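**Student:** sharing a model that was predicted from the sequence below.
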Amino acid sequence: MTLRAAAITVLTTADPAEKVRLSRRFAEDWRSGAIAGIGDDADGMAPPLRPARPDHPELRLPRDMPPRRKAGSVSGRIALVHALAHIELNAIDLSWDIVARFGAGMPKAFSDDWVQVADDEARHFDMLCRRLAEFGSHYGALPAHDGLWQASEITAHDLAARLAIVPLVLEARGLDVTPAMILNLRRVGDDASADALQIIHDDEITHVAAGRRWFEHVCDKLAVEPIPTWQNLVRTHFKGGLKRPFNEESRTKAGFAAAFYEPLADEQV
């Protein structure tokens, strides 16, 4: 099995637990050399436009989602952890999708990085599912947002755009909002959930760093300047706008300088 075939296998697996199991197994096989080749589209396989999904949760448009409950109640914390688990499930597939679509044309280190990200996201999803079980709930018990895969669909043709939007907008936004969630959870005595989110936050710094590193690599190959190129791609492919406050400390740890994103936030004022 090539790495590309392994990635497509994960993407076409609907059961979340099996998606996690395969992700972690394939990541280990890649690191050990049991999967040795990246593969390419000559094998006749193609990544799906949308990954396989279980029957539950019910997927809804963002406007049809129920209002977020406060973390002070158990139901509010279940809703928060469930929403984050859904994000992490999508993140597993986003990581394997970038390997399947773009790995063949990139250095091996590119696949090394995104396989590690996929492994991290699988570990995060599993950790959040365990937390839901401790609450007496499970993934799929609540409806979920169906807008998360859109970033993949609109950037499926362009590696620079994919890197600009997924790690450097969406995951970077996670760095911004997660510390407040952690603080709120600790305030209500839910250290277990807060500890899980801290692990996720710290791992996401390395994911944003990988996105920034490979975005700059692609820009170098195209002989274009990274900052204006990123800003133009975000204007083109991300309609939500960049909003303050930014977690500049964590973004800086990822090597993601304020010169990239501050000017776009100024445009929203």
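**Tutor:** Sure thing, it's come through.

**Student:** going forward, measure contacts and count neighbours with C-alpha atoms only.
**Tutor:** Will do.

**Student:** and the lengthiest helix in the chain, what does it pack against?
**Tutor:** Ordering each helix of the chain by length in residues (DSSP state H) puts helix 191-222 first. Packed against helix 191-222 by the contact rule (3 or more CA pairs under 8 Å, 6 or more residues apart in numbering; DSSP states H and E) you find helix 108-134, helix 159-165, helix 172-187, helix 226-237, helix 248-253.

**Student:** for it, the distance to its chain's centre please.
**Tutor:** Mean C-alpha position of helix 191-222 versus that of the full chain (CA atoms, centre = their mean, to the nearest Å) differs by 9 Å.

**Student:** now stretch 50-60
**Tutor:** 17 Å.

**Student:** what about that stretch, how long is it end to end?
**Tutor:** End-to-end span of stretch 50-60 (CA to CA, to the nearest Å): 15 Å.

**Student:** go on, stretch 63-81?
**Tutor:** This stretch, stretch 63-81, spans 20 Å end to end (CA to CA).

**Student:** same check on stretch 214-233?
**Tutor:** One end of stretch 214-233 sits 15 Å from the other (CA to CA).

**Student:** now that stretch: buried residues?
**Tutor:** By neighbour count on 16 or more other CA atoms under 10 Å, the buried set for stretch 214-233 is 214, 215, 216, 217, 218, 219, 226, 229, 230, 231, 233.

**Student:** residue 163 is in contact with the second one, correct?
**Tutor:** Yes: when contacts are counted by CA atoms under 8 Å, residue 215 is listed as touching residue 163 (5.9 Å).

**Student:** shared neighbours, these two?
**Tutor:** When CA atoms under 8 Å, 6 or more residues apart in numbering defines a contact, no residue borders residue 215 and residue 163 alike.

**Student:** picking that back up, what angle sits between the longest helix of the chain and helix 108-134?
**Tutor:** If you take axes from the mean of the first three to the mean of the last three CA atoms, to 10 degrees, helix 191-222 sits at 160 degrees to helix 108-134.

**Student:** try this one next to it:
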Amino acid sequence: MAPGARARPRRRCAGIGEATARAVISVARACRSVLETADPRTKVMLARRVARDWRLGRLAHAFDAVMPDRPARPAAPELLPPNRMPKRGKGSEHGRIALIHAVTHIEFSAIDLAFDIAGRFGGQFPRDFVDDWLRVGADEALHFALLDRRLKQLGSHYGAMPAHDGLWDAAAETAHDPLARLAVVPMVLEARGLDVTPAMIARFANLGDTATAAILSRIFKDEIRHVWAGAKWFESAC
């Protein structure tokens, strides 16, 4: 080295050891943080960040956190029993918004369902199980955001109408059985959504609401993959 020359700082290469050291938060704890977040906007951002962090190797494949019995919920919408839900008027503007609101709540609940199944049962399956369900969770967060924005465009918002928590209630009954959870949520409840969504798309298109129809078409395509993931893991565990 020439006299007076300054030594260049050595650059450290991020090897496997360093990457592992950075992965100090377990994927289970990250999933639990999504479930414990009540504010919808914050939940959406956190869900997408957790999915991204997992994909980039920033979370440890460890299951050192217990999932809550119920996820945190915002103050609105008011949650009613299914048999107390108000009737939606068919063909009216209010009925159209009420239907969008109902689907928006389903997608909000689906965020929690995806992160719960990954955090609750991920340790009983190969690593790809977490890959699939965090990808599903990120999809559900996007679906919710698209529908919530559509509600605002129509002069409403998520929480403006009551909703029911039947989707989570059905999942809660399978909290200790991964096969039952896979059978009930993706293979029955989400598959049922595939049955009714084409008619909803046609209904909104016929009303001239092409924006909502386009969102539902996007959701429909993603949900096909979600049902397939449920069937794949159910069959692999049988």
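**Tutor:** Here it is on my side, so go on. No experiment lies behind these values; they were computed from the predicted model shown.

**Student:** any idea what the TM-score is?
**Tutor:** Here the TM-score for the pair of chains, by TM-score structural alignment, normalised by the length of the second structure, is 0.88; 214 aligned residues with a CA RMSD of 0.8 Å.

**Student:** circling back to that earlier point, wait, which of the helices and strands packed on helix 191-222 of the first structure is closest to residue 46 of the first structure?
**Tutor:** Comparison of these against residue 46 of the first structure by CA to CA identifies helix 159-165 as nearest, at 16.1 Å.

**Student:** the second structure: matching residues for the closest one?
**Tutor:** The aligned range for helix 159-165 of the first structure in the second structure is 178-184, by TM-score structural alignment.

**Student:** check stretch 126-143 of the first structure too.
**Tutor:** Using TM-score structural alignment, the residues of the second structure aligned to stretch 126-143 of the first structure are 145-162.

**Student:** and that stretch, how far apart are its ends?
**Tutor:** End-to-end distance (CA to CA), stretch 145-162 of the second structure: 18 Å.

**Student:** could you do stretch 82-100 of the second structure as well?
**Tutor:** 17 Å.

**Student:** that stretch: which residues count as buried?
**Tutor:** With burial defined by 16+ other CA under 10 Å, the residues of stretch 82-100 of the second structure counted as buried are 96, 97, 98, 99, 100.

**Student:** would you say the last one is within a helix?
**Tutor:** Okay, so that is residue 100 of the second structure. Yes: counting by DSSP: H, G, I helix; E, B strand; the rest coil, residue 100 of the second structure is located in a helix.

**Student:** quick one: contacts for it?
**Tutor:** 147, 151.

**Student:** and it, how far from residue 121 of the second structure?
**Tutor:** Distance from residue 100 of the second structure to residue 121 of the second structure, by CA to CA: 31 Å.

**Student:** residue 219 of the second structure and residue 201 of the second structure, how far apart?
**Tutor:** On the measure of CA to CA, residue 219 of the second structure and residue 201 of the second structure end up 10 Å apart.

**Student:** shared neighbours of the two, which are they?
**Tutor:** With CA under 8 Å, 6+ apart as the test, residue 219 of the second structure and residue 201 reach no residue in common.

**Student:** ok, the residue nearest the centre of the second structure - contacts?
**Tutor:** Closest to where the C-alpha atoms of the second structure average out (CA atoms, centre = their mean) is residue 111, at 2.2 Å. Listed by CA under 8 Å, 6+ apart, the contact set of residue 111 of the second structure reads 47, 137, 138, 140, 141.

**Student:** mind putting those residues into CSV with neighbour count and distance to residue 71 of the second structure?
**Tutor:** CSV is the format used below for these (neighbours: other CA atoms under 10 Å; distance: CA to CA, whole Å):
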residue, neighbour count, distance to residue 71 of the second structure
47, 30, 13
137, 30, 14
138, 23, 17
140, 29, 15
141, 25, 15
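
**Student:** what about residue 206 of the second structure, neighbour count?
**Tutor:** Residues lying near residue 206 of the second structure (other CA atoms under 10 Å) number 11.

**Student:** aligned to it, what sits in the first structure?
**Tutor:** Matched to the first structure by TM-score structural alignment, residue 206 of the second structure sits across from residue 187.

**Student:** now swap in residue 44 of the second structure and tell me
**Tutor:** In the first structure, residue 44 of the second structure lands on residue 20 (TM-score structural alignment).

**Student:** where's the residue nearest to that match when sequence neighbours are not counted relative to residue 91 of the first structure, distance?
**Tutor:** Nearest residue to residue 20 of the first structure in three dimensions, chain neighbours excluded: residue 122, at 5.0 Å (CA to CA, 6 or more residues apart in numbering). From residue 122 of the first structure over to residue 91 of the first structure the distance is 8 Å, taken as CA to CA.

**Student:** next one: residue 147 of the first structure
**Tutor:** 13 Å.

**Student:** who's more crowded, these two?
**Tutor:** Neighbours were tallied for residue 147 of the first structure and for residue 91 using other CA under 10 Å; the higher tally belongs to residue 91 (24 against 11).

**Student:** name the nearest residue to the more buried one, ignoring sequence neighbours.
**Tutor:** Nearest residue to residue 91 of the first structure, sequence neighbours excluded (CA to CA, 6+ apart): residue 121, at 6.1 Å.
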